[in-house]
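Undergrad: Show me the folded form of this:
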Amino acid sequence: MFEAIKKKFSAEGNEPTGSTSKPDISREKSAELFEKAKTLFPGGVNSPVRAFKSVYGTPLFIKKGDGCHLWDADDNEFIDFCCSWGPLILGHNNNKVREKVIEIMQNGMSFGAPTALENELAELILKNNKYIEKIRFVSSGTEAVMSAIRLARGNTKRDKILKFEGCYHGHTDSLLVKAGSGLVTFGETSSAGVPKAFADETIVVALNDKEAVTKAFEDFKDQIAAIIIEPVPANNGLLLQEKDFLQFLREICTQNGTLLIFDEVISGFRIGFEGAAGHYQIKPDIITYGKIIGGGLPVGAYGASAQIMSNISPEGAVYQAGTLSGNPVAMAAGIAQLTELLRIGFYKDLNNKTEEFTTAIQRFATARNYKFKVFTIGSIFWFAFTDQETIHRADEIDAGSMEKFKKMHRELLNRGIYFGPSGYEVGFISAAHTKIDLEKAKRAIFESLEVVFSGK
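TA: Purely as a prediction, here's the structure:
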């Protein structure tokens, strides 16, 4: 009888394992590549978070991905929960995506002219997303957001934008701003090289603060072109918002002739085919999407009603262009990937898999009274070293807790589990994660948490 109970608790992750810290994996080749990279690129990387500044060791240089697995230059193998920062919802090197891309590449890789593939992918999206009527493809999520902001300003003939502290919208100048002191403030530049004049057109308030948003409209009456928000803020932790707050934004925008922009570069096609708009059943005026619509290749898009989109050149006066917009290789990858996402039961299976995984981890931590919380929506999750039941705002995150994540990240790498190299980054489950993969990852997470909280 006792053995049966013991086995049950062990299966649920409730039996202590007495885990100790594991030796660091070899990074010799990655370290050599990084030293060379530092002579070629600023900081040795082409995107700052890759520098591993927030975690231990040098960056891992990846040479191969397949399914939910990655291999680095030292031939270490990992179960990947970064998924190229989210878009690889089918996993790495998916057969159908790869075969479609190879088929199209036989005919050329870039034309700077229209192709039928653009029509096919756009129709696939628009026929299955009731929140937009027309779409424009661009080359990245940042470009999509930049274009959406310009469209909002052109449509409303207003200049000011309201954004939220804790939401990231790419590296466009007018949105690389942070909050100043006070309830409602103009943004302060968060990057050198951003003119103060740009920041002065951006109002920054705290998430989940109706009073601040209301005051902003009082202080800047008839001046705000758009509110932009990640409806699922997932670039600074997973700061889940109540539907009531998002609905409030919809209503106050409508009342003031302001456009509501949902930045769905992460949540779009990830928590459902219609993204957060569909999840919350709230219709924004403009929606932006990222590289998930191109199977992880460099692509983005923004969409809105036919009326709003009619403002874009060559039909309207808002200029936006790009030689690689609608690139045939990216379109091919997108067609293959999104076709799979439309398969009956795809999201139900993926989200159920994620719920089972995250529930088991939370149960393990709760049984040990660890100050640890798993936040999740759809197939997105975030580990926070906190005892708070909800975290809606960036200032509610304990910066000191990132030291615990730093230790956990090292322990996970040493156990063959790959997460983004920052405690503020979220994790993703893909269709390629099997039960065996997830069971192995759970055990590694359990052991890593024991090391973190035991101080070993």
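
Undergrad: Only C-alpha atoms from now on, for both contacts and neighbour counts.
TA: Noted.

Undergrad: quick one, helices of the stretch 101-250 of the chain?
TA: Assigned by DSSP state H, counting those that start in this stretch, the helices in the stretch 101-250 of the chain fall at 116-126, 141-156, 196-199, 210-219, 243-256.

Undergrad: Using neighbour counts, pick out the buried residues of the shortest one.
TA: For helix 196-199, the neighbour count (16 or more other CA atoms under 10 Å) marks 198-199 as buried.

Undergrad: and that helix, what does it pack onto?
TA: In terms of contact count using 3 or more CA pairs under 8 Å, 6 or more residues apart in numbering; DSSP states H and E, helix 196-199 is assigned the packing partners strand 188-189.

Undergrad: which secondary structure elements does the strand it packs on contact?
TA: Going by 3+ CA pairs under 8 Å, 6+ apart, strand 188-189 lies up against strand 177-178, helix 196-199.

Undergrad: Could I get those in JSON lines, plus columns for distance to Ala73?
TA: JSON lines is the format used below for those (distance: least, CA to CA, whole Å):
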{"stretch": "strand 177-178", "distance to Ala73": "37"}
{"stretch": "helix 196-199", "distance to Ala73": "41"}
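
Undergrad: Of all those, which one comes closest to Glu396?
TA: Among those, the nearest to Glu396 by CA to CA is strand 177-178 (15.6 Å).

Undergrad: For Lys96, which of the helices of the stretch 101-250 of the chain is the nearest?
TA: Among the helices of the stretch 101-250 of the chain, helix 116-126 comes nearest to Lys96, with 15.2 Å by CA to CA.

Undergrad: Against Gly423, how distant is the residue positioned nearest the centre of the chain?
TA: Nearest to the mean C-alpha position of the chain, by CA atoms, centre = their mean, lies Ile266 at 3.5 Å. The gap separating Ile266 from Gly423 is 17 Å, by CA to CA, to the nearest Å.

Undergrad: Please give the structure of this sequence too, so both can be compared:
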Amino acid sequence: MINPTERKRSESLFERANKHIPGGVNSPVRAFKSVGGTPIFFKKAEGAYLFDEDENRYIDFINSWGPMILGHGFPEVVSAIQKQAETAMSFGAPTELEIELAETICEMTGIDMVRMVNSGTEACMSAIRLARGYTGRNKVIKFEGCYHGHADSFLIKAGSGVSTLGLPNSPGVTSGTAQDTLTAPFNNLAAVEKLIEENPGEIAAIITEPVAGNMGCIPPLEGYMEGLRALCDEHGIVFIMDEVMTGFRLAPGGAQERLGVKADLVCYGKVIGGGMPVGAFGGKREIFDHIAPNGPVYQAGTLSGNPLAVVSGLTTLNYLKDHPETYAQIDHMTERIETGMRELLDKHGFEYRINRLGSMISIHFCDTDVVDFNSAMEGNNDKFKQFFHGMLNEGVYLPPSAFETWFISMTIGESELEHTLYAADRVLQEMKK
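TA: The predicted structure is shown next:
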């Protein structure tokens, strides 16, 4: 067990960081605002473990929010990055490595073309622009609780009705931008149909996470993704799957393969960089014929296709392609985590729901099914805070928010499973007092 007083260096670093970094962090969820307390500052990672600045060790169930599917410090990936760094760190010009990564992505997913960018936000933002340029339409449908990065078009919330015109959810987002973004509840086809009826011939794209990951893990209900695909076909709408989280994690071909539904455009990130900052968007050739330099829709990035990021991602994808059994292994371990957690939550008498698909999983302290943002908000966040800090003190690092999915890596083995369930048993027992 880790005594919170044994994190003195993290506390001093957070105090120091606040002087020159807004909130002391470079991404808001790291600030522990949702769970309280001081964020942990890390200095080393290896396999299934993180090590903080005070030498405490934690089992990692975040894995850099998804990309470390092979675990931290995977030897083949580290070696490839080191070798590339000795050759060149950046060109700002074409390389053969970019072609190899594009070929690998297209081979594994079945898409026609792919354009590299530097983040998931860029990928989603660019896909929306391309869909608008291709269709000549302006409006986009997104789903409440789905996160597609911090571009203006995506920082929109739903109103009180089943579906409504969006309103800005962040200062700095203009009302004009909001008017072109329509929102509906996740897993609700009827709401989407209503929006399309109310805006005939105006919808350029529907963008969705195939498995939501920013309101906890929320898989699609049966027929939901197929229904979206059919609506897009019927009304000439570009169907965009945001696979930044799910791409190459749920299957070699991502959620498209796992769910058996094809998109027109797909956004990637996380795993395709193997831990390096990277993103990509891809899809049908007829749509990509409209992007610069072949077409009028402009998109660019000085460091897109950076050789360090590309070689890291390429090595990761090649391993997954050559070892497809990795997916069954990770899925099986995540299933055992789910089963063990269910047994413990039942044992200690907690109301809960566990959502899981493949190696994405989340626990919600509530007594109703979690299928969208509103139902996710029904969870008891105070209980989650207790659970989070209890597990943290037991050396298990969970996402510091009730609204984030856990990501399991292939380095989670029997000892990590045993420790996690032992820790959860102790924590849940303490929470009952």
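
Undergrad: where does the TM-score land?
TA: The TM-score (TM-score structural alignment, normalised by the length of structure 2) is 0.97; 432 aligned residues with a CA RMSD of 1.3 Å.

Undergrad: Find me the equivalent region of stretch 283-292 of structure 2 in structure 1.
TA: With TM-score structural alignment applied, stretch 283-292 of structure 2 matches the range 304-313 in structure 1.

Undergrad: what's the straight distance from one end of that stretch to the other?
TA: Start-to-end span of stretch 304-313 of structure 1 (CA to CA) is 15 Å.

Undergrad: buried residues in that stretch?
TA: The neighbour-count check on stretch 304-313 of structure 1 (16+ other CA under 10 Å) flags 304-305, 308-312 as buried.

Undergrad: which one's the longest helix in structure 1?
TA: Counting residues, the longest helix found in structure 1 (DSSP state H) is helix 346-367.

Undergrad: what's the following helix or strand past that one aligned against in structure 2?
TA: Sequence-wise, the next helix or strand downstream of helix 346-367 of structure 1 (DSSP states H and E) is strand 373-377. Aligned by TM-score structural alignment, strand 373-377 of structure 1 falls on residues 353-357 of structure 2.

Undergrad: what residue of structure 2 is the furthest out?
TA: The centre of structure 2 is farthest from one residue, Lys433, which by CA atoms, centre = their mean lies 34.8 Å away.

Undergrad: Which residues are in contact with Ala332 of structure 1?
TA: Shown in contact with Ala332 of structure 1 (CA atoms under 8 Å, 6 or more residues apart in numbering): 97, 100-101, 104, 117, 121, 294.

Undergrad: Over to Gly290 of structure 1?
TA: So Gly290 of structure 1 contacts 87, 140-141, 144, 264-266, 268, 299-301 (CA under 8 Å, 6+ apart).

Undergrad: what's the distance between the alignment partner in structure 2 of Arg250 of structure 1 and Phe388 of structure 2?
TA: Taking TM-score structural alignment, Arg250 of structure 1 has Arg229 as its aligned residue in structure 2. Using CA to CA, Arg229 of structure 2 is found at 37 Å from Phe388 of structure 2.

Undergrad: Looking at the two, which one has more neighbours?
TA: Per other CA atoms under 10 Å, whichever of Arg229 of structure 2 and Phe388 has more neighbours is Phe388, with 23 against 20.

Undergrad: Whichever residue in structure 1 pairs up with Val371 of structure 2 - how many residues pack around it?
TA: With TM-score structural alignment defining the correspondence, Val371 of structure 2 maps onto His392 in structure 1. As a burial measure, His392 of structure 1 scores 19 neighbours (other CA under 10 Å).

Undergrad: who touches the closest residue to His392 of structure 1 other than its chain neighbours in this structure?
TA: Spatial nearest neighbour of His392 of structure 1, excluding adjacent residues (CA to CA, 6 or more residues apart in numbering): Leu239 at 4.7 Å. Listed by CA under 8 Å, 6+ apart, the contact partners of Leu239 of structure 1 are 232-233, 391-394.

Undergrad: which residues does the counterpart of Leu189 of structure 2 in structure 1 contact?
TA: Under the alignment (TM-score structural alignment), Leu189 of structure 2 pairs with Lys210 of structure 1. Contacts for Lys210 of structure 1 (CA under 8 Å, 6+ apart) come out as 245, 248.

Undergrad: His433 of structure 1 versus Lys210 of structure 1, what's the distance?
TA: Going from Lys210 of structure 1 to His433 of structure 1 by CA to CA gives 39 Å.

Undergrad: List the residues that contact the equivalent of Thr411 of structure 2 over in structure 1.
TA: By TM-score structural alignment, Thr411 of structure 2 lines up with Ala432 in structure 1. By CA under 8 Å, 6+ apart, Ala432 of structure 1 lies in contact with 67-68, 90-91.

Undergrad: Quickly check the residues you listed for the two that are furthest apart.
TA: Greatest spacing in the contacts of Ala432 of structure 1, by CA to CA: Cys68 and Leu90 (8.6 Å).

Undergrad: so what sits against both of those two?
TA: Residues touching both Cys68 of structure 1 and Leu90 (CA under 8 Å, 6+ apart) are 430, 432.

Undergrad: The residue nearest to the centre of structure 1 contacts Gly86, doesn't it?
TA: Yes. Using CA atoms under 8 Å, Ile266 of structure 1 makes contact with Gly86 at a distance of 6.6 Å.

Undergrad: Now do the shared contacts for the two.
TA: Here Ile266 of structure 1 and Gly86 share no contacting residue, scored by CA under 8 Å, 6+ apart.

Undergrad: how deep is Tyr422 of structure 2 tucked in, by neighbour count?
TA: 14.

Undergrad: What's it aligned with over in structure 1?
TA: Alignment note (TM-score structural alignment): Tyr422 of structure 2 maps to Arg443 of structure 1.

Undergrad: Equivalent analysis for Asp112 of structure 2, please.
TA: Aligning on TM-score structural alignment places Asp112 of structure 2 opposite Glu133 in structure 1.

Undergrad: and what of Val77 of structure 2?
TA: Match for Val77 of structure 2 (TM-score structural alignment): Val97.
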